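S.K.: Sequence plus the predicted model coming up.
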Amino acid sequence: MRLTTRTNLALRTLMFCAVNHDTLVRKQDAAQAINASENHLAQVINQLGQDGFITTLRGRHGGFHLARDAGSISVGEVFRAFESSLPFIECFSDTNTCPLKDHCVMRPHLSRAVEAFYGALDDLYLSDLVRCNTGLEAILQVEGPRVPKRCAPVRANTGTGFPGIAPEAAA
């Protein structure tokens, strides 16, 4: 399975917003920080806004910011928003021309596998990606250094294979 560039940019953009949570960020700043073209990023920002992940403000002093708390934005939700409309394989497409389609029993197995992939990301939240991640903050932070914040204990691993970052590892 391979994710689209749009999904990759969407997650980077949301991480950028989460690191700069108290700032109305500009597309130019985000594009530079996440190494994306402004034109491509504009399409991603538009979809993030339509899907309710960010709030945008147009105009000369415009920009965007998270529409919800980073702790309520699941990575699985973001991936579904950007990937689910794209068929994983031809048999998931409305224009399926596979000659085996009437007799192949692979489709339900692939469908379960794709859902398991998204499901594994449902317990991973945007806040988990940025919390106490000073390296990420150094790369994505728009303004100068901020007062260091104390790292709160990270949620225990829920068995999904995505343990949190230990506070001492982030220092």
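M.R.: Sure thing, it's come through.
S.K.: From now on I want contacts and neighbour counts done on CA atoms only, so please keep to that.
M.R.: Noted.
S.K.: and the gap between H61 and K27?
M.R.: 11 Å (CA to CA, to the nearest Å).
S.K.: Pasting the second one now:
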Amino acid sequence: MRLTDYTDYTLRVLMFCALNPERSVTIAELAESHAISKNHLMKVVNDLARQGLLQTTRGRGGGLRLLKPAADIRIGDVVRQTETDFRLVECFDPGHNTCTLTAQCQLKQVFWTAKQNFLAELDKVTLADVTCTRPASQGPGHALGGDVKRVPVSAIKRAAPRKTTANLH
């Protein structure tokens, strides 16, 4: 299974905001930091605002912030909202299934169970867990089960721009 670039960008926006809770983050800053088109990010930000996850402020001094605490944003919910197609194989789409093995095949059930387990695992993790911004009382890596060390945003090296042909919503 591969998540779309749109989901990747969505998670990056949320993570960047979680790592900078004391200030508003700009789309230009996100675009520069992640080497992503401002137009793509504007679509992502608009969707996140519509979902009630981001507060956006226009104009000079504007930007975006998390509307909910990072600990209240489950990664599984974000992925469900951004992924448009969980059909792992043709037979998941009854209207377009031409496989001649469907009546005898048990593989569909295996893939369905794997997808459910994948999403269930993502539901165990919050934005705070993946950004190490969980309150100290719950300890680092609370849901991840490990001793996760926080890396300051300034220490993250900018990755080379990714070429993408993703069809963004």
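M.R.: In hand now; what should we look at? These figures come from a predicted structure and were not determined experimentally.
S.K.: hang on, the earlier thing: so if I had to pick from H61 and K27 of structure 1, which one is more boxed in?
M.R.: Taking other CA atoms under 10 Å, H61 of structure 1 and K27 do not tie; K27 has more neighbours (20 against 9).
S.K.: quick one, what contacts the more buried one?
M.R.: When the contact criterion is CA atoms under 8 Å, 6 or more residues apart in numbering, the partners of K27 of structure 1 are E38, L41, A42, G63, F64.
S.K.: which one of those is nearest F92 of structure 1?
M.R.: Distance to F92 of structure 1, by CA to CA, is smallest for L41 among the contacts of K27 of structure 1, at 27.6 Å.
S.K.: Skipping its backbone neighbours, what lies nearest the closest one in space?
M.R.: Closest residue to L41 of structure 1 apart from its sequence neighbours, by CA to CA, 6 or more residues apart in numbering: A31 at 6.7 Å.
S.K.: isn't the one you found right up against H40?
M.R.: No. Counting by CA atoms under 8 Å, A31 of structure 1 stays clear of H40, with 9.1 Å between them.
S.K.: More neighbours: which of these two?
M.R.: A31 (20 against 13).
S.K.: Would you map the strands across structure 2?
M.R.: 54-57, 63-66 (DSSP state E).
S.K.: Which one of those lies nearest to E83 of structure 2?
M.R.: strand 54-57 (18.4 Å).
S.K.: so where in structure 1 does that closest one end up aligned?
M.R.: Using TM-score structural alignment, strand 54-57 of structure 2 corresponds to residues 54-57 of structure 1.
S.K.: Can you point out the buried residues in that stretch?
M.R.: Judged by neighbour count (16 or more other CA atoms under 10 Å), stretch 54-57 of structure 1 contains these buried residues: I54, T55, T56.
S.K.: just stretch 29-42 of structure 1 next, same as before
M.R.: Per 16+ other CA under 10 Å, stretch 29-42 of structure 1 contains these buried residues: D29, A30, A31, A33, I34, A36, E38, L41.
S.K.: wait, isn't the fourth one in contact with E137?
M.R.: What that stands for is A33 of structure 1. No. If you go by CA under 8 Å, A33 of structure 1 and E137 don't touch, sitting 10.7 Å apart.
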